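Visitor: below is the structure, and that's it, no one-letter string:
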């Protein structure tokens, strides 16, 4: 059950980050961005700031969204440079 919640929240976070950064990715891309963004947030802001540890916490969702936006910004820079 926890994995399903993480995937759903990751998809939501990735979708919101995609809207903010205008990435245009699909559902699978959004889930990956959301979960990797959550891992980035956990690394940058401490383990409790990630949806991996507390998937339904407003704080962890906001930090994960910030991590996903950072990830999409990095992806845009890499794509532009290639």
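Guide: Nice, thanks for sending it over. Fair warning: this is a prediction, and the values are worked out from it, not measured in the lab.
Visitor: CA only for contacts and neighbour counts going forward, please
Guide: Noted.
Visitor: how close does residue 78 sit to residue 35?
Guide: 20 Å (CA to CA, to the nearest Å).
Visitor: which of these two has more neighbours?
Guide: A side-by-side neighbour count of residue 78 and residue 35, using other CA atoms under 10 Å, places residue 35 first with 27 against 10.
Visitor: also this one, for the comparison:
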């Protein structure tokens, strides 16, 4: 995650994963929430850099990006599992 340290990335990732879990009505553990939040932020930051050329910075920006990215990952997993 750009602009924040590793410990902050884990905290923001856990919070983003937890929020995404509640939005998507999923049931995951703490470790899964951390992984989904961090991976979601990485994936969406990559997409935003490719399309827009910039991304949201700071804790709040990365939290928003992480939540949206984690929701996309949960939705993608559900779509693949149904197929």
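Guide: Right, received. Where do you want to start? Note that the coordinates shown come from a computational prediction; the quantities given were computed from them, not determined experimentally.
Visitor: TM-score for these two?
Guide: Once superposed, chain against chain, the TM-score is 0.81 (TM-score structural alignment, normalised by the length of the first structure); 77 aligned residues with a CA RMSD of 2.0 Å.
Visitor: can you give me the helices in the first structure?
Guide: Read by DSSP state H, the first structure holds these helices, from start to end of the chain: 2-21, 27-45, 58-81.
Visitor: equivalent range in the second structure for the second one?
Guide: Mapped onto the second structure with TM-score structural alignment as the criterion, helix 27-45 of the first structure occupies residues 30-48.
Visitor: look up the closest residue to the corresponding residue of the first structure for residue 21 of the second structure, ignoring the ones flanking it.
Guide: Under the alignment (TM-score structural alignment), residue 21 of the second structure maps onto residue 18 of the first structure. With sequence-adjacent residues excluded and distances taken as CA to CA, 6 or more residues apart in numbering, residue 18 of the first structure is closest to residue 24, at 6.4 Å.
Visitor: swap in residue 37 of the first structure?
Guide: Setting aside the residues directly before and after it, residue 37 of the first structure is nearest to residue 68 in space (CA to CA, 6+ apart), at 3.7 Å.
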